[in-house]
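Asker: Provide a 3D model corresponding to the input given below.
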Amino acid sequence: MEEEGLERDIAGEQDQSPTLFGERLPFLYIGAPLGVLASLVMFYIESRQASWLRASSALMFPVFAPLLLYWMHRDRSTYEHGLRGMALLIVLSLISGALLNFSSPILLIWIPVIPLSYVLLLGHARAVRWNVATLLGLIVAYILFPVMNDGARPVSVLIFGVSLLAASVSMLLSWHHYRELSVYQRRLYEQASYDGLTGAMMREPGMEILARFMSQADRQPAQAVSVALLDLDDFKRINDEEGHLAGDRVLQGVTAEVRAHIRGGDYLIRLGGEEFLIIFPGMQAEEAYALSETLRQRIPAVTDGLSRRPVTTSIGLAQYRPGEALGQLLGRADHLMYAAKTTGKNKVCTDMASSGQPTGATESAG
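Answerer: Predicted coordinates:
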């Protein structure tokens, strides 16, 4: 159901949100100068022990890292590209240095640091892929070193292997920490995003998701979005006459039925009290109407015995019109739901005909 889609959203947002990119930039203001200083020291050491050509690879980071930092500082919208550029610069500096200087153990000092650098720059999910690619690149560079350097011998296989092992341990520990942290983050997010009684999504995150689908529909008008505003009829009388425990049982029964019948990519949101919103991404109003009508018909049966009163629902169904505001869409759905209430309740009301959709029943009575 909607939890699966939300978990994918959480995973993506943890590593790729603009806020997170912005929070990483201050760390780069410290880390990048340290990296520049370390690279210059390596250049000095290598230039005294080998040719200037072999030492020149150590200048790659000091030359380009400040330019990337300046670019990200000037244009905050370039965070993601800048961080990827910084990661790519590290890869090129390390592997080019390895191709020319794998006979020096100094280069191996930096290999275990690379996994943590990628975590800072790219987030944990991407860092794993970049780390694997970098380690494979270093293995290739180790094999090609004698070819590139007239038969010179690189550091021993044992020393190189220990360096790779240290990098792998660093990567695994970082990933384990991320997995533990993400579990707690997901629990906190779910507690803030889902109603504890019904399991439906809360209003605020639900509105964010609806706004996202509306933006997608603006870019791709063929990608329809329909919403159904569902309100239980005379619910207050159940609470007043039978108590809130009975009302809670009814709410749980209704939401369980809705969740069992909507698609995996649909979203059920509790707006408050006995009022719910269903988001149907990619669904035209006529198809959403048929599903809403099925739910309207089933709710009295699935709640039979949960209350002494028969439980019915009034539904207002609206399809998003490209360009309209979120409040306008919800306002239309609310107006249609109110129309269902005032014309007898236990109905689905829609404005398909007025919105240019294929004409059909604009309301259905039980």
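Asker: use CA for all of it now, contacts and neighbours both
Answerer: Will do.
Asker: any idea how far I269 lies from G199?
Answerer: 9 Å (Cα to Cα, to the nearest Å).
Asker: what does A325 give?
Answerer: According to Cα to Cα, A325 and G199 sit 27 Å apart.
Asker: cool, S47 as well?
Answerer: Counting by Cα to Cα, the gap from S47 to G199 is 65 Å.
Asker: who has more neighbours, the two?
Answerer: Between S47 and G199, counted using other Cα atoms under 10 Å, the more crowded position is G199 (19 against 16).
Asker: which residue is the nearest non-sequential neighbour of the more buried one?
Answerer: Distance criterion Cα to Cα, 6 or more residues apart in numbering; nearest residue to G199, sequence neighbours excluded, is T255 at 7.8 Å.
Asker: for comparison, sequence B:
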Amino acid sequence: MALDPQTLLVVNVVNLLALAILLPVIMGRALSPAAHAARLSLIVHAGAWIAVILSEQWDTRWPNLVLSAISMACFSTSNWLLYQALGRWLGPRRFAPLLLALVIAMPIGYVLLFDSYAWRVGWSNALIALQIAILASATLNSSSALRGRWRHALFICCSTMATLTLARGILGAFFSELYPNFAAPHPINLLALVVANATLVLTNVSVLVAWREEAEQQLRDQAVIDPLTTILNRRGWNEQAERAFANARRYRQPLALLSLDLDHFKRVNDEHGHEKGDEALRLFGQLMREQQRSGDIVARIGGEEFCVLLPMAEAGAARAFDHRLRSALHARAAATLGFPLDYSAGLACLADESELGALLLRSDEALYAAKDAGRGRLIEHRSTAAAT
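Answerer: Prediction:
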């Protein structure tokens, strides 16, 4: 039985509409920005195909032009929204300015070239193909915790559709008599429509799997992230610090540990209220994130107590961290909180400890010495303690 392009178009739209209706039910309302953009991309994509079918029903210029232009704008917008979702899921992507320029230029050029069938078909398909190729590249090289195989499925879908869309553009631009309209029964067009239906399903499955992986990652983060300061909690610190400690021992690398405690924090709560106390903790967590090096592990391990593990660091690097953190706190506490804030710190560097707990015990002992010495200072645990 011969394939009917018009039927394939209708099937494509029906599938898209069904998914557009089901996705909000399946995914719910409380979506991350990435999941929301991905879902909206699929809904806009359905609108693009509806506009394509409606445009084919008009022989007069203006209705055809308007509906066709709307479909081109929707296709481009859908690609941009999916790209935004990938950027939020996988980390910043490389070609955002180029894609945005293509998204804006494609429908504008389509309208300007509308009276030349060959030019408008060649232009629109070439630019959409390039947009989809950028989407394919955006599925690669994740810089986030999301690295699922859904990226591979999406890469295959985008790469295949980019190739067929470009082929359809070449066909319309240089062999217009073989491809006089979107419903032409040319083998390339038929193949593109069949593949569009298949990739539609795979793309939706990929989006759902990405959304699930994101939700699972958020649950993992909630288990190891302190919700107030948004740095690691004790559990998260133990997991990461144990690995860093084991690596330092295995490869005989330097390692420094700072135990920190905000000074007179009970007085902060008593005199300024618990909301100000929470604000002080948030500020301190923010400053720790700002001052940490790549690879440093910062955490709130309870109350007003914090820890910093510095891989590949001697005492001097730990003291430099303490100096940066203390200077930033002195500079910003009064302006942000309305009162000064300081902390005491204990430093221990890896010697012959076989367990992280032993190193942490030494840094805690140095912290208690800093408190006994008057607070607001760092003391290093060594044979002859030195205060700064």
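Asker: next, the TM-score between them, please.
Answerer: Remark: TM-score between the superposed chains equals 0.50 [TM-score structural alignment, normalised by the length of the first structure]; 215 aligned residues with a Cα RMSD of 3.5 Å.
Asker: ranges for the strands of the second structure?
Answerer: Ranges of strands within the second structure are 255-262, 297-302, 305-311, 343-349, 378-380, 386-387, based on DSSP state E.
Asker: among these, which is nearest S41 of the second structure?
Answerer: Taking Cα to Cα, strand 297-302 is the member of the strands of the second structure nearest to S41 of the second structure, at 37.3 Å.
Asker: corresponding residues in the first structure for the closest one?
Answerer: Counting by TM-score structural alignment, strand 297-302 of the second structure pairs with residues 267-272 of the first structure.
Asker: list of residues touching the matching stretch?
Answerer: Outside stretch 267-272 of the first structure, the residues within contact range by Cα atoms under 8 Å, 6 or more residues apart in numbering are 1-2, 195, 200-203, 206, 258-259, 276-280.
Asker: how does it look with 10 Å?
Answerer: Contact with stretch 267-272 of the first structure is made by 1-3, 5-6, 193-195, 198-207, 209-210, 227-231, 255, 258-259, 262, 275-281, as judged by Cα atoms under 10 Å, 6 or more residues apart in numbering.
Asker: are any of those buried, and which?
Answerer: Neighbour counting by 16 or more other Cα atoms under 10 Å classes 2-3, 6, 193-195, 198-203, 205-207, 209-210, 227-231, 255, 258-259, 262, 275-281 among those as buried.
Asker: quick check: Y338 of the first structure vs E286 of the first structure, distance?
Answerer: 20 Å.
Asker: check L89 of the first structure too.
Answerer: In terms of Cα to Cα, L89 of the first structure sits 53 Å off from E286 of the first structure.
Asker: ok, A65 of the first structure next?
Answerer: Relative to E286 of the first structure, and taking Cα to Cα, A65 of the first structure is found at 55 Å.
Asker: how many other residues sit next to the counterpart of N346 of the first structure in the second structure?
Answerer: Matched by TM-score structural alignment, N346 of the first structure corresponds to G376 in the second structure. G376 of the second structure has 17 neighbours, counted by other Cα under 10 Å.
Asker: one more: N101 of the first structure?
Answerer: 26.
Asker: which residue is the nearest non-sequential neighbour of it?
Answerer: Leaving out its chain neighbours, the residue that sits closest to N101 of the first structure by Cα to Cα, 6+ apart is R54, at 6.7 Å.
Asker: what sits against the one you found?
Answerer: F43, E46, S47, S96, G97, A98, L99, L100, N101, N149.
Asker: the second structure: matching residues for the helix or strand where the fifth one lies?
Answerer: Assessed by DSSP states H and E, G97 of the first structure sits inside helix 79-101. Here helix 79-101 of the first structure fails to align to any part of the second structure, judged by TM-score structural alignment.
Asker: helices and strands around that helix, which ones?
Answerer: helix 18-49, helix 52-55, helix 60-74, helix 114-122, helix 124-148 (3 or more Cα pairs under 10 Å, 6 or more residues apart in numbering; DSSP states H and E).
Asker: let me have these in CSV, extended by distance to G85 of the first structure.
Answerer: Shown next, in CSV, are these (distance: least, Cα to Cα, whole Å):
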stretch, distance to G85 of the first structure
helix 18-49, 13
helix 52-55, 22
helix 60-74, 7
helix 114-122, 9
helix 124-148, 12
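Asker: quick one: which of these is nearest S292 of the first structure?
Answerer: That would be helix 18-49 among those, by Cα to Cα, at 37.2 Å.
Asker: in the closest one, what's buried?
Answerer: Buried-residue list, helix 18-49 of the first structure, by 16+ other Cα under 10 Å: 18, 21-22, 24-25, 28, 32, 35-36, 38-40, 42-44, 46-47.
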